[in-house]
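Chemist: quick one, structure for this:
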Amino acid sequence: MMPLFNEHALEMSIMELFKDEDYTYLNGEQIHRERTEVLLADDLKQYLYNRYGKDGITPSEVDSILLMLRGISGTIYEANKSVSKMICDGFILNREDRSQKDLFIELIDFDTPENNSFKVVNQFEIEGINNQLRIPDGIVFINGIPVVVLEFKSAVKENTTIMDAYTQLTVRYRRDIPELFKYNAFIVISDGANNKYGSFFSPYDFFYAWRKVESDDKDLDGISSLVTMIKGLFRRDRLLSVIKDFVYFPDSSDKDLKVVCRYPQFFAANKLFENIKTHLRPEGDGKGGTYFGATGCGKSYTMLFLTRRLMKDTFFRSPTIIVITDRTDLDDQLSKQFVSSKKYIGDETVVSIDSRERLRQELQGRTSGGVYLTTIQKFTEDLSLLTDRTNVICISDEAHRSQINLDQKVRVTAEGVERTYGFAKYLHDSLPNATYVGFTGTPVDGTIEVFGGIVDAYTMTESVRDGITVNLVYDGRAARVTLNQQKVKEIEDYYAKCELEGANEYQIEESQKAVAHIDMIIGDPDRLHAVAEDFIKHYETRVAEGATVAGKAMFVCSNRNIAFTLYKIIIEMCPEWAEKKICADGVELSEKDKKELKPIEMIKMVMTRNKDDEKELFDMLGTKDDRKELDRQFKNIKSNFKIAIVVDMWLTGFDVPSLDTIYIDKPIQQHSLIQTISRVNRVYEGKDKGLIVDYIGIKKNMNLALKKYTNFETDEFEGIEQSITIVKDQLEVLAQMFHNFNSSDFFYGSPKEQLHCLNRAVEYVQLSEELETRFMAAVKQMKQAFNLCSSSEKISDEEKSYIHFYCAVRSILFKLTRGDAPDIAQMNARVRELLEGAIQSDGIEELFETGKHISVDIFSDEYMDKINAIQLPNTKIKILQRLLTQAIDEFKKVNKIMGIEFADRLKHVIDEYNNRRRDEAYANEVLDDVAEQLAKLLEELKGEKESFKKMGIDFEEKAFYDILKAVAKKYEFEYPDDKMIELSKRIKLIVDDKSKYTDWSTREDIKANLQVDLILLLDEFEYPPVTLDDVYKEVLEQAENFKKYAK
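Modeler: Next up, the predicted model:
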């Protein structure tokens, strides 16, 4: 029989891949050390002697370095941050002999990879808090420092995922062996087909695959992605580069922020770095290159990674770096990020500049260093020189807009001729010898002209495929709110004119007549009432149907006056939206939430004040500090602030991952359009896609932008029509599945009958394993599609009712088999109430809560009574199966022989259940018999778990007793029970004596001693000698089992 590709097989295959990359492989049991020690101390000492022997480093100085590392304390995050800085930036060692020059110590030689020791170790046993023993599946050591921890799960186990590996590392290991993660750069979770890495402190959603070995390679999935990750991320020089420059800690963080680069960020920063080297003035042309990255792919972190590389490399002689944005709100966000990154960047002068004069003062007399953040608008005051130095690098954020505008404009006024220039003209004349680098999600031709060619690109297609952003879906609703089709034609003509002229937004603004005319159409009072009415209905339907993850929406208006008018119409229709609340009704708040949240309206306008604003608008818009508070509240999913009405603010560089719907009622140019709609493409738990609702008719322009800027694989955005088709197709499939089931009580019965119908439906779906699998998949696909088209009139009320019915059944079944139901909150409110009632109605609510972490005594009489009270046979069987599987898995860890016996018995009963014929499915006596067998098995397991107490021995001795008993049964001989108990106690003493050495199970001398001691012991107790090999094998396996499942 072919062996299963289990976790051990995966583990060993990964070890082989590391060996291919010239890592030394060791089994942890081969390493002599104290189990509490997580460093390979001998390796680190040897490296230090090799590296600094010529400087006369002494043994006591080497010991002091190890002592310093071990002594770093604080929270895991604080300690990890401190160790990371020591590793990445080095540190000064004060010499014992003060007459000698202090040594600059690097724990890793980043410049010469071959000077380091690279080892990959599996089964490395660690004794942690409260003597807990844990054994990570794999650890990568560089010079004896455990920089990467790997955890594997079997790809062939359906109910085991890499999420389980993530939980094991970040919950159990964090709790029990925190010392290991003090040195950690990042962690890896894998099942062979799915392979991800990320920061130990990051949520699971921020773990990603490394999908390319080199930047120009084709990205790979599945088993190939495992090879790609090892070759691409763990190539020795590559791993050193990632650890040194691409692991980011802010100077301070109350959220334990640590960012490990994604592969597109790594390649982009390095390629830009090399291109800047080539084009640096005075020898080069100053065009450092353009990076074209999909909006939402983390360009700000790529800028940070690049900035650190530029600052740390001696080639650039500590350059001065000026980071420029074209909007104040972008500048605020980027400035905050950079200013809090001084230690990472390696320069204490990281300053946000508020005027040209301030920048002039900062640059005067400075020959190197410094990072300055400003907006392009700060350069419009004059054309005078700021500095003519060549080691100045300008990094432009969103380089597609104002920073490429070099042209002169001439305007004739009553006072005479007035000449003005594009913003970039002022910039280039002020810093004539600087090298310019452009970051953009939407490059236009001028971008290439100013910054140089595209050095690297990361497209929307790649970003969606990598799970870094979500896909976008288009819902066109312009026809519902435009009262005159001639007006639609005029808007289309306006777009065409702008495209024909190649106009940018600044030139368009000069055409006041055209803009004013379009605004008259958009701002028509009757039209705005129609927009408001449709928007309210659409939004409320999505919230009521649980189709939005947090109810966050953005509404983009054409101008300030239109936005204010629309706001007043909406409040007139929904006055309750203007009531100040801390949060929506029914939302549970933690103590932290109560401190952070403030009473606020559900809908707010977000824009800067204008001196000419009427008082009501002026007061409503508030100060800059008020806008910062709006920013904080909108990003908090529990805040009552759900809907932001905007014109220009928050349309670029504003990240709210939970935002999943954007309503657009503004003509937007192609390059700005991609930025705008990308507000809803961020990844968030429960968010499958972002929804764009169009009230102005932007579809044609969107598709042109898609083709021009995103390199998308299709010519058009996905429309909700596809979602509607999926919903209707899946409803048809589900109707066929339920053709023998009478669901009328759910739709027409009393509340009690509805509840009973739901529970009967859950039973029905479990008629066969194949039916259950198909049902769960169909409903999931249907619900994901329905989330996008829940407001469509093409989905009838009857169809919605069936959607609610199927979703409720799925959620009960999901909770029944998995222990929780993450999709339960995203559901129609009425159905959610029904669902809760259905769970409570049959007394199984508490049983559901058992989940993976057993917090109640499942073997108590009270608990068994609750199980026996369940009237639904399939439901009862599923609960018993789940509880037994968990309990047996736990029992195997302390008694392998009996655990296997119980597992075999459970498998036999479940096979009998799964293999029942369909015509027997309604025969309750068959189901009752299976449920009775499972309940009996649970009762017997309860007795077996406690049996050692009655025998006067501990659970380990009981495991050895069961080995002796099983061997006696195999060889068919009788042996006195009292002697067997005494013999098991003596075996435990022998095993305890041998297992005090961490490497005992791989040392042949210790195993030989164990075998000799067992021979003598069995002879002393007159246990038949023919059994020796079996007893030795089982005792050894049980001893290793105790060790293995100490994890």
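Chemist: for the rest of this, base every contact and every neighbour count on C-alpha atoms.
Modeler: Fine.
Chemist: did I read that right, residue 146 in a helix?
Modeler: No: going by DSSP: H, G, I helix; E, B strand; the rest coil, the assignment for residue 146 is strand, not a helix.
Chemist: surely it is in contact with residue 184?
Modeler: Yes: counting by C-alpha atoms under 8 Å, residue 184 is a contact partner of residue 146 at 6.3 Å.
Chemist: who touches residue 514 in this structure?
Modeler: By C-alpha atoms under 8 Å, 6 or more residues apart in numbering, residue 514 lies in contact with residue 494.
Chemist: that one: which element?
Modeler: Here residue 514, judged by DSSP states H and E, is contained in helix 512-522.
Chemist: tell me which residues of that helix are tucked away?
Modeler: By 16 or more other C-alpha atoms under 10 Å, the buried positions in helix 512-522 come out as 518-519, 521-522.
Chemist: just stretch 769-777 next, same as before
Modeler: Using 16+ other C-alpha under 10 Å as the test for burial, stretch 769-777 gives 772, 775-776.
Chemist: for residue 576, the count of nearby residues, please.
Modeler: Residue 576 has 12 neighbours, counted by other C-alpha atoms under 10 Å.
Chemist: one more, for comparison:
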Amino acid sequence: PLFRSVIELKNAVDENATIKSAYNQLQTYKQAIPSLYTYNELLIISDGWEARCGTLTSDFGRFMSWKTKDGKTEATHLEMQMQVMFDGMLNKQTLLDLIRQFVVFEKSDTKMLKKVSAYHQYYAVNKAVESTVIASSETGDQRGGVIWHTQGSGKSLSMVFYSGKLIIDPRMENPTLVILTDRNDLDEQLHETFTNCQQLLRQEPQKAESRRDLRQLLQVASGGIVFTTIQKFMPMQEDIIQPENSNILQEPAVEYIGADIKALSERKNIVVIADEAHRSQYDFIDGFAKHLRDALPNATFIGFTGTPIETSDKNTQAVFGNYVDIYDIQQAVDDKATVPIFYESRLAKVHFNEDEKVSLDEQFEELTEGEELSNRQQTRAKWTRLEAIVGNPNRIAKIAEDLVYHFEQRNSVLDGKAMIVCMSRRICVELYDAIIQLRPFWHSDDDDKGVIKVIMTGSSSDTLNMQKHIRSKSKRKAIGDRLKNPNDSLKLVIVRDMWLTGFDAPCLHTLYVDKPMRGHNLMQAIARVNRIFTEGKEGGLVVDYLGIGQELKNAIAEYTASGGEGKPTLDQELAVAKMLELHEAIDYQLRHFDWRKFFTLSPEEKLKFIPVIVDYIFSQENGEQSFTENTKNLLKAFAISVPHEKAMAIRDDVALFQAIKTRLVKISDRNEGSKTDDEMETAIKQIISEAITADNVIDIFDAAGLKKPNIEILDERFLQELKDLPQKNLAVELLKKLLKDEIKKKSKINLVESKKFSEMLEDAIKRYHNGMIDTVEFLEKVLIPFAEEMKKADRRGEKLGLDYREYAFYTALEVNNSAVAVLGDNILKQIAQELLKTVRNSTTIDWTIKESVQAELRRNIRRVLRKSGYPPDLQEKAVDTVITQAKMLADDLSKNNTR
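Modeler: Okay, here's the model as predicted:
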């Protein structure tokens, strides 16, 4: 069979059966039954309510919900996500369309990635295809529309899906696609994305290397994907339509910007796909875009953008038409397709004198008033005046000092990387020098080493100090790959213009801005830090050293006026307020306990004090759950707030709360299927504080003052120590944890016993939580006897002379009391041993998914049971139990297979 989709469902009424545990189960299947994924396209996980979809290579953060049944109305929060996914994504038409047109493979530096469309991409692409077909028809207006999907939500991949589907649409008659950008680096990035997906596109995309090359590529009868920049549509002399008696051919081509040129193709099935379709990008009034229209007079235009078209920009709308689809910031953050961006102003940290500040404000305001493009000389003069103020050596030194402090404090909490944006190449280099003065070990002449690099272009006329930062395209790419690698030592890059659009490095969490920017250029730049990364990256941070706050407000106003919901940036003070609110909530929970005493104790006393706090929390109704949840959210808000002075003021408290939470999570049974401690520590660093450094890593049993037991035997000495422990709530949680771990081990090898003990323990815990027995009674009369019963069960197989596999089959037969009464232990032992041999000899690799092998195995098991005199009326139930038990031991049995 071809398993196109694998769906892992968890018990909706089991609080420990989380969607994360469903994901973990799929990862286990990769190792246990890899053939299940040979033809797989989609992986789906659900806890009965929430549901997400991903692929074979998706990490947990990349499993996404499907939010709509029809692509028109988003499901409400009251609707079960699993049902929405079944109706919206897994219906026959959508599923087949997804598999055929919306799955691609992309090769990264380290592995092959398999990607599937998110719901917003799927519906937007299908709308765009229909809009394009209509626009390119005989009665169409050649305006395919604009797709506005916020930055970081997969715009480039949407363009690939759109192109792939349009190419095979018979109504388009094998179209030619022209992918248009306004900069060479964007052209290269987008071309690389398309080239990686050429299996879907059924052809290799071509890149126009020159104006003449572009003309040749467009003079085809049909088909083709051509990448070009808008500048390559500048007229060549032979393209100009010349008036009579004109000597225009003697003039340089640049003089003809705005002149009429000859058509390169008059076909209607040419589609121009513009990346970031904005007036300021393409100059639709008299510039290059006019030549594009003249060259391809019957082409259909469609625009993809990550930021809204300005409401005043009527020319862009005239070229492309209205919005076809909008996926705004609020939707992207809600869907966890991106993280929110927070804004922090650090103007006060630079300490301008008043004259400098007034001068800078005036120059900045004058420069960003919004001159028309024709005023370039005037603008350049203003830029030069502002650059002199911004690039003042004293100011650069102050920024370097503050930036190093800020980044080191931020990275001490949340590991990641940062980009610094300066307004000139000179300032980039001088800021680099100032930072290296403070941190000499961050520098390296080797591009493969060093913590910080400058990324810029240049020429041979540049000064020697600038020359050492100028690199070839391949070397810049190598540094870009280093920045994208979260494990690489490169942590900071300084740029002027490069990498502010189209550069995708999810581990970037901070953008330092010291350059005047506005409009969509500003929006695109700040989006460098909105990518999903580890589960600890709750948001990106934009740090303002120049005063772009008003421009951000203007961008928000423009964004809202365009119909978008959510804000491009959130004030960092919101995170600080949330952090303080959560700190207050935890303090209130511990109000009857003097937890601050911890900071006055010696290292040895601190070690003993933590289990006392833990015991107090366990004594509260829902105390552990409340403390853990509040601390988890406090850590997230703290990571965004650092190094705000209010965050630094409670740093020691947060560190202690984190230490307590770690103990609670390790002891409690609530962490089943949630983040592991390793994942948490990778996402949000343990906060190193002088107040708690003496603790280091404290084992939960050390914290309780106990020696860690041999869990296999739960010896009597350890059980007695638990009984004598003064913190009875802690003792209960420790023993519950150990017993659950032991049952979990049994569940992998012995079906009957693990089920029996699991039900017994759950029943006992339920009675305890319902107040039917107190803590001391629960510990001494329920849990400890329960542990002793489990010890006896472990030894029983040995007493019978059976290994763990034979004993597992023995218990599968013994579950029927009448069979025990009729046959006795010795006969059941012989049957168990015979069954193990039979199962071994009847199984092959992947037998658990081969029905023919399972049918043969059932016949062989029946034969053994009949031959041994097993009661006939109980045989079918026994066969089912033995088969289930055999599947639990599948890996072990397959290793010993002799077939």
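Chemist: superposing both, give me the TM-score.
Modeler: The TM-score (TM-score structural alignment, normalised by the length of structure 2) is 0.84; 842 aligned residues with a C-alpha RMSD of 4.0 Å.
Chemist: find me the equivalent region of the helix holding residue 514 of structure 1 in structure 2.
Modeler: When structure 2 is aligned by TM-score structural alignment, the counterpart of helix 512-522 of structure 1 is residues 380-390.
Chemist: what about that stretch, how far off from structure 1?
Modeler: Average distance, stretch 380-390 of structure 2 versus aligned residues of structure 1 after superposition (mean C-alpha distance after the TM-score superposition for structure 1): 2.5 Å.
Chemist: quick check, residue 124 of structure 2 in contact with residue 146.
Modeler: No: Residue 124 of structure 2 lies out of contact with residue 146 (C-alpha under 8 Å); the separation is 10.2 Å.
Chemist: how about the helices of the stretch 651-800 of structure 2, start to end?
Modeler: 651-667, 677-683, 700-703, 716-724, 728-747, 751-769, 775-777, 784-800 (DSSP state H, counting those that start in this stretch).
Chemist: sorry, back to before: residue 124 and residue 146 of structure 2: who's more crowded?
Modeler: Neighbours were counted for residue 124 of structure 2 and for residue 146 using other C-alpha under 10 Å; residue 146 has more, 29 against 21.
Chemist: overlap in contacts of residue 124 and residue 146 of structure 2?
Modeler: 324-325.
Chemist: circling back to that earlier point, for the helix holding residue 514 of structure 1, the distance to its chain's centre please.
Modeler: 44 Å (C-alpha atoms, centre = their mean, to the nearest Å).
Chemist: same question for stretch 224-235 of structure 2.
Modeler: 34 Å.
Chemist: then stretch 253-268 of structure 1?
Modeler: Taking mean C-alpha positions (C-alpha atoms, centre = their mean), stretch 253-268 of structure 1 and its chain are 12 Å apart.
Chemist: now do the buried residues in that stretch.
Modeler: By 16+ other C-alpha under 10 Å, the buried positions in stretch 253-268 of structure 1 come out as 256-268.
Chemist: now the strands for the stretch 301-450 of structure 2?
Modeler: Counting by DSSP state E, counting those that start in this stretch, one finds strands in the stretch 301-450 of structure 2 at the ranges 323-327, 341-345, 417-422.
Chemist: residue 809 of structure 2: which of these is closest?
Modeler: With C-alpha to C-alpha as the criterion, residue 809 of structure 2 lies closest to strand 417-422 of the strands of the stretch 301-450 of structure 2, at 54.6 Å.
Chemist: what residues of stretch 713-722 of structure 2 count as buried?
Modeler: 713-714, 718-719, 722.
Chemist: my bad, should have said stretch 745-754 of structure 2
Modeler: Applying 16+ other C-alpha under 10 Å to stretch 745-754 of structure 2 flags 746-747, 749-754 as buried.
Chemist: hmm, who's touching it?
Modeler: For stretch 745-754 of structure 2, contacts defined as C-alpha under 8 Å, 6+ apart pick out 743-744, 755, 804-805, 808, 811-812, 815, 884-885, 888-889.
Chemist: could you dump the residues you listed to CSV with neighbour count?
Modeler: Converted to CSV, the contacts of stretch 745-754 of structure 2 look like this (neighbours: other C-alpha atoms under 10 Å):
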residue, neighbour count
743, 20
744, 14
755, 14
804, 14
805, 19
808, 26
811, 21
812, 24
815, 15
884, 15
885, 22
888, 18
889, 17
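Chemist: so which pair among those is furthest apart in space?
Modeler: Among these, the pair separated by the greatest distance (C-alpha to C-alpha) is 744 and 815, at 19.8 Å.
Chemist: correct me if wrong: residue 470 of structure 2 contacts residue 455.
Modeler: Yes: using C-alpha under 8 Å, residue 470 of structure 2 is in contact with residue 455, at 7.4 Å.
Chemist: more crowded one of the two?
Modeler: Counted by other C-alpha under 10 Å, residue 470 of structure 2 and residue 455 do not tie: residue 455 has more neighbours, with 23 against 18.
Chemist: just tell me what the more buried one corresponds to in structure 1.
Modeler: So, by TM-score structural alignment, residue 455 of structure 2 is matched to residue 606.
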